[in-house]
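Asks: Everything below, folded, please.
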Amino acid sequence: MTQSWFAHIAASLRRNAMVRRIASSFLSRVLGAVANLAFVIYLGRYLGAAQTGLYMIGLGAATLLSTIGRLGLEQIVIREGGPLVRDSQWHALRCLYRRALMLSLCASIAIAALLLLINNPLAHYVFHQDSLGDVMPWFAASIIPLAYALMHVPFLQIIHRPEGSIAVLSLWIPLVSLPLIFLIHPQTGAQGAQIYLVACVFNAAVAYAQWRSFIACRSGQSNEEQAVQPSPLLAAAVPLLIGNVGQIALLWIAVFAVGISASPRAVGAYSIAQRVALTLSGFLLPPIDALVGPRIAVMRGIKTRDEIEEMVRRISSLLFIVAAGVFALILLFGPEILRLFGNEFGEGYGVLVCLTFGQLVIVASSSIRPLLVVHGMEKTIRNAMVGAATCCVLLCFFLLPYIGPLGAAIATSLALAGEKIIEGVVARCRLGISVFPSVALYALHVRTWLARNHGQRS
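Replies: As a prediction, this is how the structure comes out:
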């Protein structure tokens, strides 16, 4: 039975190029997740909960500010660049690349400089941790290479390099950080931040090398007879920037709130639980997003609405089934998983369960964002994300004083789930596309799986 199952997978990989790309991207994501998990485990063991908390506050600031530095241009690149690749408009694609990277670099440098200026007041008056002032400058410096590297992700996606985009997004930073942590044996959050900065610089170099190797082979090959007028980038990107900031903020609002109202140890326990919970969507969504967004961009105007809906719903249903199984494992073995980081992290089990439950809705609606972007509904994303972030802040304000970090986890899960549900309803009402699979579709998957297993046993 096992040999037949592997033979069926191998045959699917040979027949279907898209399946091969998904499998390859998923493998890159698995390697990145394993490396990241190993890095965070050893980081927690070397630093302890308190220093890990300081590290996570700095990491949250760098992640959020690098998102602002990218100005919401990633989705615009996919929408504008996908047709250019399809029509072999390489000169126009290079122009789009230069414009997007220059805008992002200028914004990132300004943001990093501003964070350095307010570093000491932020550490002393906001988080009440003067030692955070030693951590934050290193994360401020990492904003520039991080934003530069991640701006290459949509370009790698549209040139059909999903494995490269996933590696830049989630593999190289933990893969470089892991051996460095064994060499340095960090004892403070500042040393952990220095490791992160080195890994970000390496990631940026790899991202540029992949893009350069592709575009250098296509010099002088553009279809110049089709003149392409450059479209305004920032005007279209502003709603997406607000939406992207809201999305990242949703993951870090609770961390900052716990950091302001509780001890660094509580921040460390909460952050580790959140890292484990985010592995659920982190494993599954990036490989799919790397393919689904460009795929929908190409399908629009060529395929029917029903064909797009069928693809989206099938992907969502399969991801949800996998995610439900992972959630069951976390319910059963959550305490043991957290103790891998150190015994003092075990108190985050309630946070872990709550955050993982919220991830189920995110996974079940995995294709909403690229679907809305391709159809020019950036403002819908912006409004949903701003509303969700506002709700998260309010819920943290009311729940944290009474139930502590668990209240922050509840606030985050409710806000994330509510945002995805709202976007799904809008997609159904305005596009006529239902992204949430029906019960009948799940039943079909079960019947297909049972029939396949029955045939293999026979």
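Asks: going forward, measure contacts between C-alpha atoms and count neighbours the same way
Replies: Will do.
Asks: ok, and for stretch 363-381, which residues are buried?
Replies: 363-374, 377-381 (16 or more other C-alpha atoms under 10 Å).
Asks: Same check on stretch 419-438?
Replies: 419-427, 433-437.
Asks: now those residues as a markdown table including secondary structure?
Replies: Supplementary listing: the buried residues of stretch 419-438 in a markdown table, determined by DSSP: H, G, I helix; E, B strand; the rest coil:
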| residue | secondary structure |
| --- | --- |
| E419 | helix |
| K420 | helix |
| I421 | helix |
| I422 | helix |
| E423 | helix |
| G424 | helix |
| V425 | helix |
| V426 | helix |
| A427 | helix |
| I433 | coil |
| S434 | coil |
| V435 | coil |
| F436 | coil |
| P437 | coil |
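Asks: out of those residues, who's nearest T2?
Replies: Within those, the smallest distance to T2 is 29.0 Å, found for P437 (C-alpha to C-alpha).
Asks: Quick one: residues contacting that closest one.
Replies: R313, R314, S316, S317 (C-alpha atoms under 8 Å, 6 or more residues apart in numbering).
Asks: try 7 Å this time
Replies: R313, S316, S317 (C-alpha atoms under 7 Å, 6 or more residues apart in numbering).
Asks: That one and H445: what is the separation?
Replies: 11 Å (C-alpha to C-alpha, to the nearest Å).
Asks: Then G407?
Replies: With C-alpha to C-alpha as the criterion, G407 and H445 are 36 Å apart.
Asks: which of the two has more neighbours?
Replies: Taking other C-alpha atoms under 10 Å, G407 and H445 do not tie; G407 has more neighbours (22 against 15).
Asks: For the helix or strand the more buried one falls within, give me every contacting residue.
Replies: Per DSSP states H and E, G407 falls inside helix 405-426. The contact list for helix 405-426 (C-alpha under 7 Å, 6+ apart) reads 250, 254, 258, 270, 350-351, 354-355, 358, 361-362, 365, 368, 381, 384-385, 388-389, 391-392, 395-396, 399-400, 435.
Asks: Show only the entries of the contacts of P437 found in helices.
Replies: R313, S316, S317 (DSSP state H).
Asks: Also this sequence, please, to line up against the first:
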Amino acid sequence: MRLKITSQIQKLLGNSDLEKLIKNSGSVFFRRILGMGLSFVWVFAITNLFGSKVYGLVSISQVLISFLGVFFCLGVDTALIKLGSMTKHYSNGISHSAFLRKSINIILISSALCTITVFLLKNSLTVHVFKKEELSNYLIWVSLLSILFLSHKAFTSFLTVEGRFNRYGNFYFLYPNIGVLLFVLLCYYFKWPPYFIIIGYILSYGIFGLIQLVSLIKIPLKKGISIGYKEILKLSTPMMISSSFLFISSWTDVLMLGAMLSEEGVGVYNVAFKVGSLVLVIIAAVNTVLAPKISAFFEGNNLDGIRKEVYKATKIISFMSLPFVILLIIFRIPILRMFGEEFIAGEMVLIIISLGMLFNAMSGSVGQILNMTNYQKQFRNFTIISAIINVVLNYFLINKYGIEGAAIASLVSNLMINIMCLIFVKQKFDFYAFFRI
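Replies: As a prediction, the model looks like this:
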């Protein structure tokens, strides 16, 4: 059955070389879909068992955890993929430089800095920024458990370099969401304080980050070349900056809504945003397989190989995303109603976010191209511009239009960064990554 489906997709796209890409990305896609489904189950459980106010606090904490993971990870996660895809650093399960062990040291030091920073800023964030005193207990545990979510963020992605896509999908998407769901149910059954949900969230991801950290330590080291901390950070820091600003551009709306509107408004918006962003499952699954291949082709100066792989990936993403977005828009009200009647207020948000994600899908893997081909600094600049636009638009549009204004700001900034990347890729590689029949 699986071979038959693969054959049909190949026939539809008219490219016989797609089988391996579909197979590997399909492995990640399947697990990400399951994980995403489970994430909606635990979101549904929180909204129905604890209410939109608690989910609003969980949403703010979750976004802060994600941002801290991006910022204090220092781009090491992406740098590991790039370095691991280069045979002079890593091949056949053997490390030829100390890039893995030095990256681990960087994350250990960075996690300590993260703990101190969050603990010192806890009161300011609670009282002056978000004006929500209940958030204090959430932030205490975010600071104490920073090593866990940083380990997961930094090291799990290296599984894609090793070609272990099933394990990557399990560790990154499937198992953690099972753990979060179980913890939500335990919190309700034993009547634990709501902030225990965040403890469970971090533990569910962090344990698999630690397992992967240990597995990296066990990789044999046979030094062929030397690499210093400065060289790793020189490569990773632009990626960290671009990832941070890309994150800010993606989640500014939630953070600013948290500061400007009620917890209920944040909860409604975040549910609609999560539903509208489901297309990212498809994009991320294909990009997971694509990133190491782009890096390897670039190392071998095979620019034509990059172009062909990007075209394949864009076709797969676009053909899968378009019907998905149409279904989300058509059935938006019954989908949102599953989380409670109050969440129907987010229907326009869902439409706007879905359209933005469709454009993102059809733009191709432009961010991956720049990060994997030594143009990470240019990608960093594009993300900074996009993030600034998003912040400014959110400030004015939220005041005027509420959650719909936040969605419009997200749409515009998403269009901007993709257009800038598309033009740059055309200039440097002489092809458009955008979908075409």
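Asks: And the TM-score between these chains?
Replies: Taking TM-score structural alignment, normalised by the length of the second structure as the basis, the two superposed chains have a TM-score of 0.90; 428 aligned residues with a C-alpha RMSD of 2.6 Å.
Asks: picking that back up, could you pick out the buried ones from the contacts of P437 of the first structure?
Replies: Buried among the contacts of P437 of the first structure by 16+ other C-alpha under 10 Å: R313, S316, S317.
Asks: thinking again about what came up before, so what's the gap between the helix holding G407 of the first structure and the chain middle?
Replies: Offset of helix 405-426 of the first structure from its chain centre (C-alpha atoms, centre = their mean, to the nearest Å): 16 Å.
Asks: do the same with stretch 86-106 of the second structure
Replies: Centroid separation for stretch 86-106 of the second structure versus its chain: 24 Å, with C-alpha atoms, centre = their mean.
Asks: ok, and for that stretch, which residues are buried?
Replies: Going by 16+ other C-alpha under 10 Å, stretch 86-106 of the second structure has these buried residues: 86, 89-90, 95-101, 103-104, 106.
Asks: List the ones among the residues you listed that fall in strands.
Replies: Cross-referencing these against strands under DSSP state E gives Y90, S95.
Asks: Same list (the buried residues of stretch 86-106 of the second structure) but as JSON lines, adding distance to Y189 of the second structure.
Replies: Output for those, formatted as JSON lines (distance: C-alpha to C-alpha, whole Å):
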{"residue": "M86", "distance to Y189 of the second structure": "50"}
{"residue": "H89", "distance to Y189 of the second structure": "50"}
{"residue": "Y90", "distance to Y189 of the second structure": "48"}
{"residue": "S95", "distance to Y189 of the second structure": "47"}
{"residue": "H96", "distance to Y189 of the second structure": "51"}
{"residue": "S97", "distance to Y189 of the second structure": "50"}
{"residue": "A98", "distance to Y189 of the second structure": "47"}
{"residue": "F99", "distance to Y189 of the second structure": "45"}
{"residue": "L100", "distance to Y189 of the second structure": "42"}
{"residue": "R101", "distance to Y189 of the second structure": "42"}
{"residue": "S103", "distance to Y189 of the second structure": "41"}
{"residue": "I104", "distance to Y189 of the second structure": "38"}
{"residue": "I106", "distance to Y189 of the second structure": "40"}
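Asks: What helix or strand is the counterpart of V353 of the first structure in the second structure located in?
Replies: Under the alignment (TM-score structural alignment), V353 of the first structure pairs with I351 in the second structure. Element membership of I351 of the second structure [criterion: DSSP H and E] is helix 347-362.
Asks: By how much does stretch 22-36 of the second structure deviate from the first structure on average?
Replies: Compared with the first structure after fitting, stretch 22-36 of the second structure deviates on average by 1.8 Å (mean C-alpha distance after the TM-score superposition for the first structure).
Asks: Residues contacting that stretch, please?
Replies: F165, N166, G169, N170, F173, L174, N177, V281, I282, A285, V286, V289.
Asks: and the third one, how many residues sit next to it?
Replies: Look at G169 of the second structure: counted by other C-alpha under 10 Å, it has 27 neighbours.
Asks: Tell me the counterpart of it in the first structure.
Replies: Per TM-score structural alignment, the equivalent position to G169 of the second structure in the first structure is I166.
Asks: measure its match to R21 of the first structure for me?
Replies: I166 of the first structure sits 11 Å away from R21 of the first structure, taking C-alpha to C-alpha as the criterion.
Asks: likewise N120 of the first structure?
Replies: Distance check for N120 of the first structure against R21 of the first structure: by C-alpha to C-alpha, it reads 46 Å.
Asks: Also I118 of the first structure?
Replies: 44 Å.
Asks: Between these two, which is the more surrounded one?
Replies: R21 (20 against 11).
Asks: can you tell me which residue in the second structure aligns to the more buried one?
Replies: Per TM-score structural alignment, R21 of the first structure is aligned with N24.
Asks: was I right about A296 of the second structure contacting S85?
Replies: Yes. The pair A296 of the second structure and S85 qualifies as a contact (C-alpha atoms under 7 Å) at a distance of 5.8 Å.
Asks: So those two - more neighbours on which side?
Replies: More crowded of A296 of the second structure and S85, by other C-alpha under 10 Å: S85, with 25 against 21.
Asks: Give the equivalent position in the first structure for the more buried one.
Replies: That one, S85 of the second structure, aligns with G82 by TM-score structural alignment.
Asks: nearest residue to that match other than its sequence neighbours?
Replies: Leaving aside its chain neighbours, G82 of the first structure sits nearest to I158 (5.4 Å; criterion: C-alpha to C-alpha, 6 or more residues apart in numbering).
Asks: Now do the same contact list for the one you found.
Replies: When contacts are counted by C-alpha under 7 Å, 6+ apart, I158 of the first structure is found next to I78, G81, G82, V85, P294.
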